[in-house]
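Trainee: here is a sequence together with a model predicted from it:
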Amino acid sequence: MSQLHVDPSHLVPEVLTPPISKSDAQRALVLAHLTGAWPLPVLQEEPEHFLPADVRVLRRGIEALRLPPGPVRDVDCADGGAPFRILATQAAVTPGAHVRLTGTPRLGERPHGPLFESLRQTLGPSGLVLTEGKPWPVEIRAPTSLTGEPVFRVPGEQSSQYASSLLLGCAALYLRERRPWRVEIVGALTSAGYLGLTVSWLRRFGFTVRESEGRFEVTGYTAPERTPAMPGDWSSLGYLLLIAWHTGGSVERADLTSAHPDQALVKLVERAGLTPVPGANNTLRMTGKARDGLVASGKECPDLLPTLAALACVLPRPSTLTDVGILRLKESDRLEGIRTLVDAFGGRTELEGETLTIHPPTSHPPRFSMDSKGDHRLAMVSATLSVLSGVPLTLTGPECVEKSFPGFWRQLERAGVRLS
């Protein structure tokens, strides 16, 4: 595995550009496929090398589903948790589809059981066949006609991706049968903002979605006048905004009206003393001086916690991250990844149950090293910490940023970071 040396000693203010939003694009891809807006124009215009790997994976999967029924379609989901879960449901609701899904060993270790059980309960009586390998392949044969109650029931505590995947399946089934389909969530819902993002995109594509306590029902559809625009990726904007704050630069594609949960960053950093300043054409910069620690919850924005942990290492007071157990179920064990990063930088952490306290170091180390463990977010937050602190970094496994932000290293170079 390769190593990248990050030298942040020659920083300059610059306008930095995130990729399109991975989470938004995945939902829009599915809905474009279902409603006849395929191919999605904005993805046709975006340079291929700038598209997140997860978006490319999902697009290939949908292209396979769009083929006429016939031989089994093989789809490699790589390390994409959301693409895999979305495609599993779309395969199960595509009449006569026969799909074989594979992925990395790590993706195979991540939890998918509640989604599979929900699909079996609702579609099994109609003839759904869903066979799990150990862990691969996952083979799905969809029924050609449906019987039974139009409802998916799924637990909400482990991941909101199950509910989002099933709700997109409800959109497909509504268009197929012209009767309402719903998702009923059992128990508390983790990362509710991501399900809210799914509902937002359904409505932008013309679907009527009725919400009540733990119930989301697709009840109608009217074709929209135009294809919705695609915002920048707020997960990626998190790194860039902090870098721009430190360098005196700004970011573009920062749509403050977006429904993406990671937009919460602009509010969360205010406690630490940073102030967002919007500009024209969705540009944004941060001003202010760090004066306090952070408080954030994994239930609200789990993908932001590593980014906030990097910022916490350069703040003058300790920071508190709550509900952090969900981080163990990501592309890597991100909870341990955060603790490793803080330790490598000379700080310390305290974990009590679901609460992680980060104590920044009293002085910065001369340099530090980090292994990404193949996790794109750990790679990018390590580099972000290097920029924020001015401390050189040796990063093992930098290639994994392709998953969500293929142009990340080019953006750092624009800000004056020297890479070798």
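Mentor: Alright, I've got the coordinates.

Trainee: drop to CA atoms for contacts and neighbour counts, all remaining ones
Mentor: Will do.

Trainee: strands of the stretch 201-350 of the chain, start to end?
Mentor: Assigned by DSSP state E, counting those that start in this stretch, the strands in the stretch 201-350 of the chain fall at 207-212, 215-221, 250-251, 275-278, 284-287, 295-297, 319-322, 348-352.

Trainee: packed most tightly, which of those would that be?
Mentor: Most buried of the strands of the stretch 201-350 of the chain by mean neighbour count (mean count of other C-alpha atoms under 10 Å) is strand 250-251; its value is a mean of 25.

Trainee: how about residues contacting that strand?
Mentor: 13-18, 237, 240-241, 244, 283-286 (C-alpha atoms under 8 Å, 6 or more residues apart in numbering).

Trainee: and if we set it to 7 Å?
Mentor: Contact with strand 250-251 is made by 14-17, 240-241, 244, 283-285, as judged by C-alpha atoms under 7 Å, 6 or more residues apart in numbering.

Trainee: okay, now the one to match up with it:
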Amino acid sequence: MSRLTITPSGPINSAISIPGDKSITHRAVIFSAMAEGTCTIRGYCDGEDCFRTINAIRALGVSIEVSKTELRVFGKGLWGFSEPQHLLDCGNSGTSMRLLTGLLSGQDFFSVLTGDRSLRQRPMGRIVTPLRQMGAMVSGRKGGELAPLAIQGVRLSGVSYTSPIASAQVKSAILIAGLLAEQPTTFHEPARSRDHTERVLQYFGVQLDHESDTTIRLHPSALTARDVAVPGDFSSAAFFIVAGLILPDSRITIRNVGLNHTRVGLLDILKTMGASIQTLNIHDDAGEPVGDIHIQSSQLEGTDIDPKDMLRAIDEFPILCVAAALAKGHTRITGMEDLRVKESDRITTMAQALGRVGVDVDEHPDGLVIHGRGQLHGAECPSHGDHRVAMAMAIAGLNALETTTITDIDCIQTSFPGFLNELQQIAPTCRVETS
């Protein structure tokens, strides 16, 4: 089991670029495969999760050429896929499993999706239920609640579905299935979730009607092959945003980052806490807002965070906890029950990790109350196989009084394989050792 040892860091003054957005890469690969023609995806995320989607699409008969900076996808159209000869292994990628279930439900063959132990414990009933309403034949453990999922593809019917939760993965699975349905599909959600799927679909020429902020209607149609430039992943940038804020006399500029409103709740939360953050050079690329983020070290103040803002920062919960740990006063995070079924139980995992580095934390069923302190202590912190926890505690280690060790760090490969190299470059006074 790999270990990461970090010594405290001095000020950071750097300009960096971040690898491509993981969420957009998943969608760009799937929609390029569903289009007729060749698509080039530049600046893609090369983490393990995205390669789970790439390899699954290849197993469905789609040719994908991979280079260091781009993918070339030779699309097959909506129904040009072939039956896979083996199980499709999604590893730890919930996005792969949920989006591919939508795609496979409307094909004319049999397939099985599985994953690692963690993924096989994550809830799949939230996509299986609406897909079955569309006519899909999907089965799994506990009545379809848990993977592996066995899918006998059929011709689907459009549906009007009201989701009990705001989830971009649920929405995406239904919209992808809706492309293969015989009638339009309408999706309602209780609050607005990430809209990368809608943006990429429209970029590929699909007609979507936004009937309200939380209701979308999709009309089945073919996809037009288009090249995609993937912006830097905001969720990866978040670690260095917080690093720049918590290390005195630091300044960081992060270039070419996706600034989709449904993703950047962390910026709004941190600004409420007193962070000095600017967004610059904003422009649109492939339907997504993109720009630079400039961060200057700031004294943060604790706050009660609106759950609606947290919905736009759900993946940033671990690194937000680190920021709150170094804020003056207490920070209350609520309404985050779904974090208990991520790669780890992130609520408990972060409560325990912060406790190890000297922070008082009150754990509640739906979140945490974090009592900030001026300085963290070094400690040994297990990642529990969760990439975002591992990276968040690495950033915490930059501020600690003593050496910090994070165990089981191989999980970082899930989303940000170059994280440790980037960390060493921007924090030259910090020693990063792996063993």
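Mentor: Ah, there it is. Source: prediction; values computed, not measured.

Trainee: closest to Arg317 of structure 1 out of the contacts of strand 250-251 of structure 1?
Mentor: Of all the contacts of strand 250-251 of structure 1, Leu241 has the smallest distance to Arg317 of structure 1: 20.7 Å, by C-alpha to C-alpha.

Trainee: mind listing what that closest one touches?
Mentor: Residues near Leu241 of structure 1 by C-alpha under 7 Å, 6+ apart: 250-251, 285-286.

Trainee: ok, and these in structure 2?
Mentor: Counting by both residues aligned by TM-score structural alignment, their matches' C-alpha atoms under 7 Å, these that remain in contact in structure 2 are Met286.

Trainee: just the contacts of Leu241 of structure 1 now: which is nearest Thr94 of structure 1?
Mentor: Val251 (40.2 Å).

Trainee: alignment lookup: Leu329 of structure 1 to structure 2.
Mentor: Counting by TM-score structural alignment, Leu329 of structure 1 corresponds to Val341 in structure 2.

Trainee: ok, its match touching Arg122?
Mentor: Yes - with contact defined as C-alpha atoms under 7 Å, Val341 of structure 2 counts as touching Arg122 (5.9 Å).

Trainee: between these two, which has more neighbouring residues?
Mentor: Applying other C-alpha atoms under 10 Å to Val341 of structure 2 and Arg122 shows that Arg122 carries more neighbours, namely 18 against 15.

Trainee: what lines up with that one in structure 1?
Mentor: Under the alignment (TM-score structural alignment), Arg122 of structure 2 pairs with Arg110 in structure 1.

Trainee: how much space between Val391 of structure 1 and His376 of structure 1?
Mentor: 20 Å (C-alpha to C-alpha, to the nearest Å).

Trainee: can you give me the helices for the stretch 251-400 of structure 2?
Mentor: 265-272, 307-311, 317-325, 346-356, 387-399 (DSSP state H, counting those that start in this stretch).

Trainee: okay, buried residues for stretch 107-116 of structure 1 please.
Mentor: 107-108, 112, 114-116 (16 or more other C-alpha atoms under 10 Å).

Trainee: looking at those residues, which are in helices?
Mentor: 107-108, 114-116 (DSSP state H).

Trainee: and those residues as a markdown table, adding distance to Ser145 of structure 1?
Mentor: Compiled in a markdown table, these are given as follows (distance: C-alpha to C-alpha, whole Å):
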| residue | distance to Ser145 of structure 1 |
| --- | --- |
| Leu107 | 31 |
| Gly108 | 30 |
| Pro114 | 23 |
| Leu115 | 21 |
| Phe116 | 19 |
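
Trainee: which one of those is nearest Gly61 of structure 1?
Mentor: Within these, the smallest distance to Gly61 of structure 1 is 16.0 Å, found for Leu107 (C-alpha to C-alpha).

Trainee: circling back to that earlier point, out of the contacts of strand 250-251 of structure 1, who's nearest Ser2 of structure 1?
Mentor: Nearest to Ser2 of structure 1, judged by C-alpha to C-alpha, of the contacts of strand 250-251 of structure 1 is Leu240 at 23.6 Å.
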